[in-house]
Every structure is written in C-alpha cells, then in structure tokens.
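In: no FASTA, just this:
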C-alpha cells in the first residue's frame, strides 16, 4: 500500500524553518563575535572545541573547518575531558564550548577547571543567560525560535545555526590571516586542490631516456619511430649544442601526409614546428595544463634555463596525476 504522506511538504517546511534560523543569526551578531575572533587570533596554543551529543558532532565539524583554514584546532569530548583528556588543554589554548541550553552538565562541569587553568573561553549557546554563556569571555548567540523537529525535541535548527556561526568564525579568521588557496592546499595534499596547487611539472614529467628527441637530420620515418617508442605523441628536435630548435607532433604528421612528403628522404627539420611552446620544470603542473589548453596542444617539452630539454609530458600524464 502506497504511503500518502506528503514528504515534499515536510522537507520544504524543514528547509524554511532552518533558513529562518540562519537569517536570524545576523541580528544576534554583536561585539562578542569581534572578541571571539581577537581571542582566536591572539591564541598562542590551539583552539579546543568541546560539546556533548549533537553539539559535539557540530563541534567536531567546526574544529575540522578551523584546522583546515589556518587555525589549529581539535575536538575534545567533555565526558572524556573529566576523565583525563583535560590534560590536552593548556593555559595557552582557547576553549570553544557548545551547548544549546548552556546548561549541559558534562560541559558546565569543566568550567571551574577552565577558570582555574586561566584559559579563555568562547561559548556557542542558544541561551545567552545560561551558566555557560555567563562564564565565557565571549558568547556567540545561536538562539532559534523553532526547531524543525515538530516535537521540538531533536536538535535541528539549533545545530544548523551553531554550524553556521562556526563557519562564520572560521572564515573571518581565514580572511584576517590572509590564508591563501596554496595554504589550504598544504592542509589537503591528498585532495584535488592540493594536487593542482602543489604538484610541479618536475614531479610528473618524463626525463632522461624517456624524452623523445632526434637531431635535425633525422629522416621523417625514423623520427616517427621515436614518437612511437616514447609514446608521448611528439618528439623534440635538438641541435648539436643540445638546444631545442623545434617539435614534431601527431598534428604535424597529419599535415605532412597531406603534402605527400617522402617519409624516408625528408629530414625532420624540414617539417618540424620551429616556434614551439615549452614548459619549465619548476612550473606548477596546473600551469602546464593551462598552457596546453590555451594553445590547444597535448604535449610539452620541458626546458632548463639554457634551452636544453630536461623533460616531457602530455595530457595523459596530467590526467594520471589528478591535475585534470
């Protein structure tokens, strides 16, 4: 039997309630947010995030976002903190405690210890008059008028609001620090952004005997054998001093065949492309990709400062390295 419940209406209602909760956050912003940011910027230790239950889950995400955007942070479970993990905290650290009610026993139990340690505290609560908020150096008010849960029991709007204020804090700190995309990549070396921003041409290019190279007098058919052997879709042509003077690609071959050229008796210098685009070994792989795309080519010879080939790469190498 088909269920006649209107799932879409329920989903729209939830989204609308949580959108309203986020919109209300702006009116709760005050000088405490500035204070929180200054405390974080002046912190000589780490930002330690704590929270119980659903607030704890949000705290873990906030800690992860802070850590990946230039503010060292980690999460400590408040229950575990009371049984030894408090040793992770030092007076140099900044504590951020989440509790929608501001009265969560596992969190408030830590307050005297934090006070004794003389570590600054930021609270994220939905109750600006709570024990936690009164104890804090700065309180970020995430009060909501309505939970999306129709029973008013499951934290929904309140956890969304806490997550958004955590993002706001992280981004404000990111901007204040001048944290760059390259800085972000160093925290994410395994991600696609990290590969694009950290990987250099030297890390993925073919070098030594793997570079397709012939001299100017090499016959076209022998040059094609070099292209086939090295499997990069091209070969470079270098003079007697070792400098690159041209390139011959699959595209050049197609144009040559249209001219009915004698493959065995035509030197490669007669049909090569002299003004060729090249790369530098210290160039970012992403830059090499941009060069290929802008010039509509599929491979590059890599030169040193003297103009001597030291490597070669093609679009497949960039694809295999995850740059594309």
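Out: Right, received. Where do you want to start? Source: prediction; values computed, not measured.

In: Every contact and neighbour count from this point should use C-alpha atoms.
Out: Will do.

In: Could you list every helix and strand in contact with the one helix or strand residue 55 maps to?
Out: Secondary structure assignment for residue 55, by DSSP states H and E: helix 53-68. In terms of contacts (3 or more CA pairs under 8 Å, 6 or more residues apart in numbering; DSSP states H and E), helix 53-68 is packed against strand 47-51, strand 73-75, strand 94-99, helix 157-177.

In: ok, now with 10 Å
Out: The contact analysis (3 or more CA pairs under 10 Å, 6 or more residues apart in numbering; DSSP states H and E) places helix 53-68 against strand 47-51, strand 73-75, strand 94-99, strand 121-125, helix 157-177, helix 181-187.

In: mind listing what's buried in the last one?
Out: Yep, that's helix 181-187 we're talking about. 183-186 (16 or more other CA atoms under 10 Å).

In: any chance of the residues you listed in CSV, plus distance to residue 40?
Out: Below are these laid out as CSV (distance: CA to CA, whole Å):
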residue, distance to residue 40
183, 18
184, 18
185, 22
186, 21
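
In: Residue 295: which of those is nearest?
Out: residue 185 (27.1 Å; CA to CA).

In: For the closest residue to that closest one other than its chain neighbours, give its distance to residue 187.
Out: Among residues not flanking residue 185 along the chain, residue 194 sits closest, at 4.2 Å (CA to CA, 6 or more residues apart in numbering). Computed as CA to CA, to the nearest Å, the residue 194 to residue 187 distance reads 8 Å.

In: do residue 251 as well
Out: Per CA to CA, residue 251 is found 41 Å from residue 187.

In: and if you look at residue 279?
Out: 27 Å.

In: Now do the contacts for residue 293.
Out: Shown in contact with residue 293 (CA atoms under 10 Å, 6 or more residues apart in numbering): 287, 315.

In: where's it relative to residue 299, distance?
Out: Counting by CA to CA, the gap from residue 293 to residue 299 is 10 Å.

In: and here's the other structure:
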C-alpha cells in the first residue's frame, strides 16, 4: 500500500531517515534501506543536512526506490535554489516516480562545509507547500499552465518543543491551509509535552508523525537539550544517560514509544543510517 493511502486511511505510519552519501557510492544506504523494507512505510532522504554537501536528495531518493522498491520522502529546502529551479526539481521528481516530499526552509550555509556558498531563500516551506499543490493541479507557482501535472504528497515539519508553542501551532495551521498532507515533528522525549502538543493540534485533521531520535550518550543529550531549539529532554532522562551509551538511549526510546503509542498517528525515527538502531526501537511495537 502506498504511503498516501495509509495516511488517508489513518493507519499507523512508520518512517525512517537516510542521509545521502558525500560522493557517488550509494551501497551503504541501499543496504540500510533493504534492512528496513517491510518494517517502515517510507524513508526520508535528507537534503544536505546542516548545510553539509551531499548527493541530491531527489536523485538519491530515486536511486533508493529503483534499487529497493521502498518509497522515499526527499527533503526539499529553500536554501540552495530559486523558485524556478525548485519547480524544475519538483516536476522532475514526480516524473522519476517520487511520490512524496518534505518541505523545509533549510539550514544557513554558514553552518556547513561550504560557508562561502550564497543562500537563496526565495521562498519558505509554506511557499513550497503552496507551490506543490499548484503543480499538482497543473499550474506553476505563478499560475501559468503546465503540460501535465505532478502527483506529490507534501509533508511539513513541526517543532513540538517550541518556546512559543502557540505561535508554532499557528504556523502549522497556515501550512495545513497551504496544502500540507501530513506532519513530521522534531524529536520528542517528554510525554507531557507531547500530550500538550497533540491537544493543541487536535483540530488540524492531518496525520502527525512524532519524531524519535535515540540518544547515543550523555554528551549528545546535553547538546540537544542545551543547543537545539525546541528539544526539551527531561532531567530524569539526562540523569539516566550519564555514564551510559546508545543501549540506554534505545531503551529510553522504546519506553517512550510504549507509553505514547496510543496517542500517535505514526512515528518518524531518525537513526543516522543505522538500520539496526531503528529495528531495535521498533521492537517496542512488537
């Protein structure tokens, strides 16, 4: 069953995440995705995350689908291309058999491995969402007719731990009005915070996949909690990670999943190209 059909039928959805290679060798990501086939419904394909150059998310997504048969969700950012190039990529992605994309604004190039690169940001994630729906209806971003149309499901991101959660929810409402078909969130660790977020978004009426990011150690937990906006790690979890490694992080993720499963439409597991980690987490759902 296609991802869009599972979303439409309100079935529990599981997605993973892949970072394309910095180079031409896709063998490792193919191995990871083959391990995940039958366990997840699709895999996100990052678009040069943290502004560090990687293979095109669209082409990597196409190669993954051709090699493994598993659906992909390439990330499309506004960082590197103007709206002409973005539309060309989206049309090409649809013709290559890509069924889904995630629209995000993207990281500033100054944070990456090519700090001299010029940021574009012709539009933002809302503009991409609106544009995808126009392309799906046979028109470009300026309402000029196309010869043929795309057929893309578009996801959007959400920060469930935003300092100003009400403003985040208002922005999410705007994204849904623009045509977002489902939501994938930043990582969640706090059950009460998750409940608050889900309560505030209960009227959005589109599936929300909750982000799951297993901690690899105390240093990572501290960094996420102190440096990454919107990620709030409870004190008891920070305490548990002291002196512990990824095994404890996976245990925490599995416990969280068991506690929150009945509240969620699905999950998005970020496991850094580690199929073994993702599959270990999914044991909580067995």
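Out: That came in fine, so what should we check first? Since this is a predicted model, take the numbers as computed values, not measurements.

In: Any idea what the TM-score comes out to?
Out: With the length set by TM-score structural alignment, normalised by the length of the second structure, the two chains reach a TM-score of 0.29; 131 aligned residues with a CA RMSD of 5.9 Å.

In: thinking again about what came up before, list the residues that contact both of residue 293 and residue 299 of the first structure?
Out: residue 315.

In: what's around residue 7 of the first structure, how many residues?
Out: For residue 7 of the first structure, the tally of surrounding residues (other CA atoms under 10 Å) stands at 10.

In: One more: residue 63 of the second structure?
Out: Using other CA under 10 Å as the criterion, the residues surrounding residue 63 of the second structure number 17.

In: helix or strand right after the one helix or strand it maps to?
Out: Under the criterion of DSSP H and E, residue 63 of the second structure resides in helix 57-68. Following helix 57-68 of the second structure in sequence order, the next helix or strand is strand 72-77 (DSSP H and E).

In: In space, what's closest to residue 153 of the second structure - neighbours in sequence excluded?
Out: Using CA to CA, 6+ apart and skipping the chain neighbours, the partner closest in space to residue 153 of the second structure is residue 100 (4.5 Å).

In: how close does that neighbour sit to residue 208 of the second structure?
Out: The value you get for residue 100 of the second structure to residue 208 of the second structure, if CA to CA is used, is 15 Å.

In: which of these two has more neighbours?
Out: Neighbour totals were compared for residue 100 of the second structure and residue 208, and residue 208 leads with 27 against 23 (other CA under 10 Å).

In: The nearest residue to the more buried one once chain neighbours are set aside - how many residues pack around it?
Out: Leaving out its chain neighbours, the residue that sits closest to residue 208 of the second structure by CA to CA, 6+ apart is residue 183, at 4.6 Å. Neighbourhood size, residue 183 of the second structure [other CA under 10 Å]: 23.

In: could you say what helices and strands the helix or strand where residue 183 of the second structure lies packs with?
Out: Element membership of residue 183 of the second structure, judged by DSSP H and E, is strand 182-187. When contacts are defined as 3+ CA pairs under 10 Å, 6+ apart, strand 182-187 of the second structure packs onto helix 3-8, strand 100-104, strand 153-158, helix 165-178, strand 208-212, strand 266-269.

In: Following the chain onward from it, which element is next?
Out: Heading C-terminal from strand 182-187 of the second structure (DSSP H and E), you reach helix 191-200.

In: Which strands and helices lie in contact with that following helix?
Out: Applying 3+ CA pairs under 10 Å, 6+ apart, we find helix 191-200 of the second structure packed against helix 165-178, strand 208-212, helix 246-260.

In: That one: which residues count as buried?
Out: Those would be 194, 197-198, for helix 191-200 of the second structure by 16+ other CA under 10 Å.

In: what's the answer for stretch 166-173 of the second structure, then?
Out: Buried, per 16+ other CA under 10 Å, within stretch 166-173 of the second structure: 168-169, 172-173.

In: Skipping adjacent residues, who's closest to residue 248 of the second structure in space?
Out: Closest residue to residue 248 of the second structure apart from its sequence neighbours, by CA to CA, 6+ apart: residue 241 at 6.7 Å.

In: just residue 251 of the second structure next, same as before
Out: Residue 251 of the second structure's closest residue in space is residue 281 (CA to CA, 6+ apart), at 7.7 Å.

In: Need the three-state assignment for the one you found.
Out: helix (DSSP: H, G, I helix; E, B strand; the rest coil).

In: what's around the residue nearest to residue 248 of the second structure, how many residues?
Out: Neighbourhood size, residue 241 of the second structure [other CA under 10 Å]: 23.

In: Residue 260 of the second structure too?
Out: As a burial measure, residue 260 of the second structure scores 15 neighbours (other CA under 10 Å).

In: I figured it was touching residue 191, is that so?
Out: Yes - the pair residue 260 of the second structure and residue 191 qualifies as a contact (CA atoms under 10 Å) at a distance of 7.0 Å.

In: which residues are common contacts for the two?
Out: Counting by CA under 10 Å, 6+ apart, nothing touches both residue 260 of the second structure and residue 191.

In: Kindly provide the distance from the closest residue in space to residue 244 of the first structure that isn't next to it in sequence to residue 278 of the first structure.
Out: Nearest residue to residue 244 of the first structure, sequence neighbours excluded (CA to CA, 6+ apart): residue 238, at 4.3 Å. Noted for residue 238 of the first structure: a distance of 13 Å to residue 278 of the first structure, by CA to CA.

In: Repeat that for residue 135 of the first structure.
Out: 62 Å.

In: can you check residue 314 of the first structure too?
Out: Counting by CA to CA - residue 314 of the first structure and residue 278 of the first structure are separated by 11 Å.

In: Overlap of the contact sets of these two?
Out: When contacts are counted by CA under 10 Å, 6+ apart, residue 314 of the first structure and residue 278 are jointly contacted by 288, 292, 299-301.

In: what two of the residues you listed are the furthest from one another?
Out: Largest separation among those by CA to CA: 292 and 301, giving 11.3 Å.
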